[in-house]
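Visitor: Quick one, fold the following:
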Amino acid sequence: MALKSSFGIVLVLILLCFIDITHGLSPKLFDVRNYGAIADEKTDNTQAFLEAWDDACAYGGRSRFYIPPGTFLLGSVSFVGPCEGTMAFLIRGTLKAGTQPHKFSTDTWIGFRYLSDLTVKGGGYLDGQGQVAWPLNDCSKNSHCGPFPVSMRFDFVNNSRIHHLRSIDSKNTHFSIFACYNMSISHVRITAPEDSPNTDGVRIGVSTKIEISRSVIRTGDDCISMLSGSKDIDIYDVSCGPGHGISVGSLGRSHGDEYVSGIRIRNCSFIGTDNGLRIKTWASSLYSLASNMIFEDIFMQNVRNPILIDQQYCPFPPCGNWGGSSSSAVQIKNVKFRNVWGTSSSKIAINIQCSRMMPCRNIELEDINLAYNGSGGAATSLCSNVKGFAFGRQRPPGCL
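Guide: This is a model prediction of the structure:
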């Protein structure tokens, strides 16, 4: 028995030593210039980046994929794992997307897939050169419009961080998170013109435990959008504007059982946005559920729709007759708006339009102070098909 016990102890020590050796390997730098990358804004560096990635991913220790100062032209590229060790993707310079239409008829510019323990940082720039794509984007009129590339996409990425980056003029969404777990985005600055189409700042779908913080997002669409399958999302210290605000949805269009839950948005500001805090579901939809959301300590300045629940969402009509069989079947419940203050650019500062088929349940308004900054009287609220409560100060007077 003593011999077996001693053997077990030795085996454990060997395994611990192996783990220490693996994690104790010195960080190794993989400089893209050593693979032929040239920062002349003309050379397509896609192949050089892929070769550098292959070596970095195969290294069993702490890999440092290094992009030095300078401007590197880069085509559509996907960095795929899993990798043998941890990976830091260091962007010190500027990555510039191509401008030829045939090169951006894809859904991804820079993609990361099937990775864990990834860090993307460095203080550098992602320049999507979206000016060449926006005039070709007819998605506001055409629900079957073709793809435009997301600047940086994360698919099936876990336990990872993105911080200290700047993304400008994306052709489509700036950062996309899909099927990811335990990721954080912080200290990023996202910029695109107010009229640039579909340039969401961060889009989240089918992902759990995502944190977005300490960032500035100025874009032409949603600053942050949370689509089907978004769970346990924490957003704080984010400045949004211009843009369409922070949105949950749209939900219920493609298929049923689209669940969004555990959303917390706090200590954020909205400056000159179309919407502030918005939940939107398609007017014609299958059953889904959006629940357990808290929006608190929110400042609004000149926001057109500070608080908006829209279950009549229909950007591509016709959507059927509201109130009939085509009503939204998305159940919205357990939503709190707490300590929201500032100014509305429209008279209806609180607009909660829920489904007749599936009324909103347990909606709470607590300490709301929103003033109308135009002429024609004070701000008002409008509610339909909603059950809920109002507490504390209510300006405008609550409609619950």
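
Visitor: all contacts plus neighbour counts: C-alpha atoms, from now on.
Guide: Noted.

Visitor: distance between the ends of stretch 282-296?
Guide: In stretch 282-296, first residue to last residue: 25 Å (C-alpha to C-alpha, to the nearest Å).

Visitor: For that stretch, which residues meet the burial criterion?
Guide: 282-296 (16 or more other C-alpha atoms under 10 Å).

Visitor: residues in contact with the top helix by length along the chain?
Guide: Longest helix in the chain, counting residues (DSSP state H): helix 2-24. Identification of contacts with helix 2-24 by C-alpha atoms under 8 Å, 6 or more residues apart in numbering yields 60, 61, 62.

Visitor: now the other sequence, so there's something to compare against:
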Amino acid sequence: MNSRILLPLLLFSLVCITNGTKVFNVLRYGARSDNKTDNAKAFLRCWIDSCRWRGKSRFVIPRGWFYLGAVVFRGPCNGHKEFVIKGVLRAPIKPGLFFIDHWITFQNMNNLRIYGGGTLDGQGASAWPYNNCKTGSCKPLPVSLRLDFINDSYIHNIKSINSKNFHFNVFSCYRLAFRRVTISAPHDSPNTDGIHISGSGGITVDAADIATGDDCISIGPGNRGIHISNTFCGPGHGISVGSIGKSETTEESVSGVAVVNCTFRGSLNGVQIKTWPDSKAAGGSASNFTYDNIWMEDVENPIFINQQYCPFNLCNPQGSSKIEISHIIFRNIWGSSTTRDAVKLNCSKSHPCHDIALENINLTGPGGVASSSCSNVHGRSRGRQTPPSCLH
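Guide: So this is what the prediction gives:
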């Protein structure tokens, strides 16, 4: 057959058109739903064609169980792209295959939509015994889903379970939205942060359900305009800004964080800001945060500013953080603490916190009694204050 005729026929066999959207199905590129064949090459071939197609295209993983080795989906692409996961993707469990820092990565794209109701199964139990950072030196373990330089995009109706490291890692992304994502790992799984955000802006998380072994959401340096709403956390280590100040270079500031209408149940922390006490770097700040309308149920540290964060004694806990924390509002926060000290504002001696506000706080501790503690902090309180405010 003439090659000029063969090529259009081949493309037609791999692609169909639905409502003006080109659909690329991984099965037509050789992917197999047998839970043992590594589908990385088939997925990449499918992605390359989908990405190159001018106009809107839809990359489809149908229902089934797909084993998948490490893969990077690169852009830029032509037009709006949809990545539809309907099945279950399962990560490698052999140590020789997973000592890298990523499993599934998207890079350098605009107008990407990831959805479909499917599941990313990191099979983390195979790797958690290797995740020992007590010496400060850890072998790299893969983040389940990395999003690097992704803008004006949307991730919704996706489930991530048992990640080996972070579930979702967001780096240098702008105007990126998560909605109705479900994240799950055992309470004792190490470093399984639900969503980690760094160097990004205009990030929204809405209606997420997160139960994991580390921070439900962690907000690192260089972020601005982060909005988290209607999200459930527990078990986990709460929604944390930080840690900040570990680097020996000046770290980018964090500003404009809002956490509203959220629920914490059985978590180690509720809303937390944490900085290292003995960073050699100068500068850096965390400012203009609002925590509003939050329910705490059996949370160990419901409201916590911790400027002496020093895990595994990898620093000098008696040092003084150089990160300046200011203009923070804790408003309409109620529920129960499993410890007596329900409100802890532990700020830096050399760089005290200022413009900190406690408004309408109603937290009870064991036996119905709670207390608050402040050090090196300046601010105000108003409305109901249970426990009695340490700000005056």
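
Visitor: Of the contacts of helix 2-24 of structure 1, which belong to helices?
Guide: Using DSSP H, none of these sit in helices.

Visitor: out of these, which one sits closest to residue 178 of structure 1?
Guide: Comparing the contacts of helix 2-24 of structure 1 against residue 178 of structure 1 with C-alpha to C-alpha places residue 62 closest, at 25.0 Å.

Visitor: Could you measure from that closest one over to residue 182 of structure 1?
Guide: Computed as C-alpha to C-alpha, the residue 62 of structure 1 to residue 182 of structure 1 distance reads 20 Å.

Visitor: Between the two, point out the one with more neighbours.
Guide: Higher neighbour count among residue 62 of structure 1 and residue 182: residue 62, with 21 against 17, using other C-alpha atoms under 10 Å.

Visitor: Which position in structure 2 pairs with that one?
Guide: Matched by TM-score structural alignment, residue 62 of structure 1 corresponds to residue 56 in structure 2.

Visitor: and the nearest residue to its match once chain neighbours are set aside, how many neighbours does it have?
Guide: In space, and not counting its chain neighbours, residue 56 of structure 2 is closest to residue 80: 4.8 Å by C-alpha to C-alpha, 6 or more residues apart in numbering. By other C-alpha under 10 Å, the residues close to residue 80 of structure 2 number 19.

Visitor: Trace residue 80 of structure 2 over to structure 1, please.
Guide: So, by TM-score structural alignment, residue 80 of structure 2 is matched to residue 86.

Visitor: So the residue mapped onto residue 75 of structure 1 from structure 2: helix, strand or coil?
Guide: Using TM-score structural alignment, the partner of residue 75 of structure 1 in structure 2 is residue 69. Recorded secondary structure, residue 69 of structure 2: coil (DSSP: H, G, I helix; E, B strand; the rest coil).

Visitor: List the contacts of residue 69 of structure 2.
Guide: By C-alpha under 8 Å, 6+ apart, the neighbours of residue 69 of structure 2 are 38, 39, 40, 91, 92, 97, 103.

Visitor: Could you identify the most distant pair in these?
Guide: 39 and 97 (14.1 Å).

Visitor: more neighbours, these two?
Guide: For residue 39 of structure 2 versus residue 97, the count of surrounding residues by other C-alpha under 10 Å is larger for residue 39: 24 against 11.

Visitor: which residue in structure 1 lines up with that one?
Guide: Using TM-score structural alignment to pair residues, one finds that residue 39 of structure 2 aligns to residue 45 in structure 1.

Visitor: Same check on residue 161 of structure 2?
Guide: Superposed on structure 1 with TM-score structural alignment, residue 161 of structure 2 falls opposite residue 168.

Visitor: Surely its match and residue 124 touch.
Guide: No: Residue 168 of structure 1 is beyond contact range of residue 124, at 10.9 Å (criterion: C-alpha atoms under 8 Å).

Visitor: picking up where we left off before, look up how far residue 105 of structure 2 lies from the match of residue 75 of structure 1.
Guide: 11 Å.

Visitor: ok, now residue 154 of structure 2?
Guide: 15 Å.

Visitor: swap in residue 227 of structure 2?
Guide: Per C-alpha to C-alpha, residue 227 of structure 2 is found 23 Å from residue 105 of structure 2.

Visitor: Just the element for residue 162 of structure 1, please.
Guide: strand 150-168 (DSSP states H and E).

Visitor: Residue 363 of structure 1 -> structure 2?
Guide: By TM-score structural alignment, residue 363 of structure 1 lines up with residue 356.

Visitor: Setting aside sequence neighbours, what's the nearest residue to that match?
Guide: Going by C-alpha to C-alpha, 6+ apart, residue 356 of structure 2 has residue 379 as its nearest residue, at 4.4 Å.

Visitor: Going along the chain, name the strands of the stretch 251-392 of structure 2.
Guide: 254-265, 269-275, 285-299, 301-306, 324-337, 341-346, 353-364, 371-375, 377-386 (DSSP state E, counting those that start in this stretch).

Visitor: which residues sit in contact with the closest residue to residue 170 of structure 1 other than its chain neighbours?
Guide: With sequence-adjacent residues excluded and distances taken as C-alpha to C-alpha, 6+ apart, residue 170 of structure 1 is closest to residue 128, at 4.3 Å. Each residue near residue 128 of structure 1 by C-alpha under 8 Å, 6+ apart is listed here: 96, 97, 98, 151, 167, 168, 169, 170, 171.

Visitor: about what we covered before: quick check: the match of residue 363 of structure 1 touching residue 327?
Guide: Yes: here residue 356 of structure 2 reaches residue 327: they are 5.6 Å apart, a contact under C-alpha under 8 Å.

Visitor: and the two? which has more neighbours close in?
Guide: Neighbour totals were compared for residue 356 of structure 2 and residue 327, and residue 356 leads with 21 against 17 (other C-alpha under 10 Å).

Visitor: Contact partners for the match of residue 39 of structure 2?
Guide: Residue 45 of structure 1 neighbours (C-alpha under 8 Å, 6+ apart): 36, 37, 38, 72, 73, 74, 75.

Visitor: between those, which is nearest residue 249 of structure 1?
Guide: residue 75 (30.6 Å).

Visitor: And that closest one, how far from residue 108 of structure 1?
Guide: With C-alpha to C-alpha as the criterion, residue 75 of structure 1 and residue 108 of structure 1 are 10 Å apart.

Visitor: Quick check: the spatially most central residue of structure 2 vs residue 73 of structure 2, distance?
Guide: The residue lying closest to the centre of structure 2 (C-alpha atoms, centre = their mean) is residue 195, at 0.9 Å. Distance of residue 195 of structure 2 to residue 73 of structure 2, computed by C-alpha to C-alpha: 20 Å.
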